[in-house]
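Trainee: Provide a 3D model corresponding to the input given below.
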Amino acid sequence: MNRGLFITVEGIEGAGKTTNLEFVRSVLQEQGMNVVTTREPGGTPLAEEIREMLLAPREEQVSAKAELLMMFAARAQHLEQKVMPLIKSGVHVLSDRFTDATYAYQGGGRGLSWDLIQRLENIVQEEFRPDLTLLLCVNPEVGIARARKRGALDRFEQEKLEFYIRVQDAYMKRVAESPERFCVINAQEPLEVIQPQIRQALLTKLSN
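Mentor: I've put the predicted structure just below:
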């Protein structure tokens, strides 16, 4: 049986990931693909519990390194229990965020060493990386404004604009490091402009 693809969708809050994840799923299904959607942090019961701890607003200052280790703890569980078994069985897995988000948020946003993140990435993932990453880019001010219209804010959504500017810059650094893996989309455009670009990126990947 052929190995499934691992496709990730990245972007800051308010970039439209939820809407476009569903679109990606529909395109893959139109092509007769068996696809499962998941998210990070999360994706399994244990990883979802870690997600709740990470996102919950709290009075205690959360150590950046503690946050990083929790992200990779959730990722290790997610990969072993869900992602890898599905991919090995031929199912395509579509994830709302993956390790690029860790470089962006804990590396760019929190200022942690990229070397430290890379070491953990290699321990947890070994050689495993996404086959395709769709990066939805939006001006941080626009993204934050969109996110704050949705209701109660989680711990990350409460961060200041400067944090999200650093996150966005880190995402673009990731693109520069692995341009062949990324498809960068201007998420401030209307969906009728964005989604044909996403469709083309998917069809190109599937034809390779």
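Trainee: contacts, neighbours, all on C-alpha from now
Mentor: Noted.
Trainee: nearest spatial neighbour of the residue nearest the centre of the chain, chain-adjacent residues omitted?
Mentor: Residue closest to the average C-alpha location in the chain (Cα atoms, centre = their mean): R97, at 1.3 Å. Leaving aside its chain neighbours, R97 sits nearest to E10 (5.1 Å; criterion: Cα to Cα, 6 or more residues apart in numbering).
Trainee: run this one through as well so I can compare:
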Amino acid sequence: MSGTLYIVAAPSGSGKTSLVNALLEREPGISLSVSYTSRLPRPGEVDGKHYHFVSRDVFERMAAGGMFYEYANVHGDLKGTARNAVEPLLAAGHDVLLEIDWQGARQVRAACPDSVSVFILPPSRAELERRLRARASDSAETIARRLADSREEIAHAGDFDFIVVNDQFADALADLRAIVAGQRLRRAAQLSRHAVLIADLLKNE
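Mentor: Okay, here's the model as predicted:
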């Protein structure tokens, strides 16, 4: 049985990373694919954990070599998912989560129609701006650009399978876990997972 590929996207400041981390803590059966990026690390970010940080030249050479499952220009920085970080895990039956932007999500959905995509929305524009400013790691210019870019990002929310509003963190996390639980209970997954049980129940003794 091949694993499920989950895609989670959101405008910057929506709380996506915090939600993804909390989901991974509670759902150990999902592996996070660590993306590559051409940007410099933010304070506290660790290479290989938060991102694989590489120069723009290195990133472009990797892209030209077909090494990425998807990649896109996000806020002026290149970000991408390496094929060797996703495909072997899926083939072995493991679930994989991609925390990417809407451009990358579009590429992945085209390549993997069975993927499950989720878009995270902030509860309001005022709250989105407050969260961006609360980071205290970005310049005023960067915050303004991210707010402007968020309109285009949110315009693509309708392309996704599920939409979760991150107003109360616990509620949004519960929604994400419900999506995962529902996917694991789908017919194809359950028939494969419980093939022995079903065969035993159908025995004519």
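Trainee: TM value for the aligned chains?
Mentor: Aligned and superposed, the two chains score 0.62 in TM-score terms (TM-score structural alignment, normalised by the length of structure 2); 161 aligned residues with a Cα RMSD of 3.7 Å.
Trainee: show me what the residue nearest to the centre of structure 1 lines up with in structure 2.
Mentor: In structure 2, R97 of structure 1 lines up with I100, judged by TM-score structural alignment.
Trainee: wait, its match sits on V8?
Mentor: Yes - using Cα atoms under 8 Å, I100 of structure 2 makes contact with V8 at a distance of 6.3 Å.
Trainee: give me the neighbour count for T37 of structure 2.
Mentor: Residues near T37 of structure 2, counting by other Cα atoms under 10 Å, number 25.
Trainee: common neighbours of I100 and V8 of structure 2, please.
Mentor: Shared contacts of I100 of structure 2 and V8, defined by Cα atoms under 8 Å, 6 or more residues apart in numbering, are absent.
Trainee: ok, the residue nearest to R97 of structure 1 - contacts?
Mentor: Contact analysis of E10 of structure 1 by Cα under 8 Å, 6+ apart lists K17, D96, R97, F98, D100, A101, T133, L134, L135, L136.
Trainee: does anything pack onto the helix or strand that contains R146 of structure 1? Which helices or strands?
Mentor: Per DSSP states H and E, R146 of structure 1 falls inside helix 140-148. Helix 140-148 of structure 1 sits against helix 161-177, with contacts defined as 3 or more Cα pairs under 8 Å, 6 or more residues apart in numbering; DSSP states H and E.
Trainee: show me the helices in structure 1, by range?
Mentor: Counting by DSSP state H, structure 1 has these helices, from start to end: 17-30, 45-55, 64-78, 84-88, 99-102, 114-125, 140-148, 161-177, 191-207.
Trainee: so the fourth one aligns onto which residues of structure 2?
Mentor: What that stands for is helix 84-88 of structure 1. Using TM-score structural alignment, helix 84-88 of structure 1 pairs with 87-91 in structure 2.
Trainee: now the matching stretch: buried residues?
Mentor: By neighbour count on 16 or more other Cα atoms under 10 Å, the buried set for stretch 87-91 of structure 2 is E87, L89, L90.
Trainee: in stretch 16-31 of structure 2, what's buried?
Mentor: In stretch 16-31 of structure 2, counting by 16+ other Cα under 10 Å, buried: K16, T17, L19, V20, A22, L23, I30, S31.
Trainee: what is the nearest of those residues to A64 of structure 2?
Mentor: For the buried residues of stretch 16-31 of structure 2, the minimum distance to A64 of structure 2 (Cα to Cα) is 26.4 Å, reached by S31.
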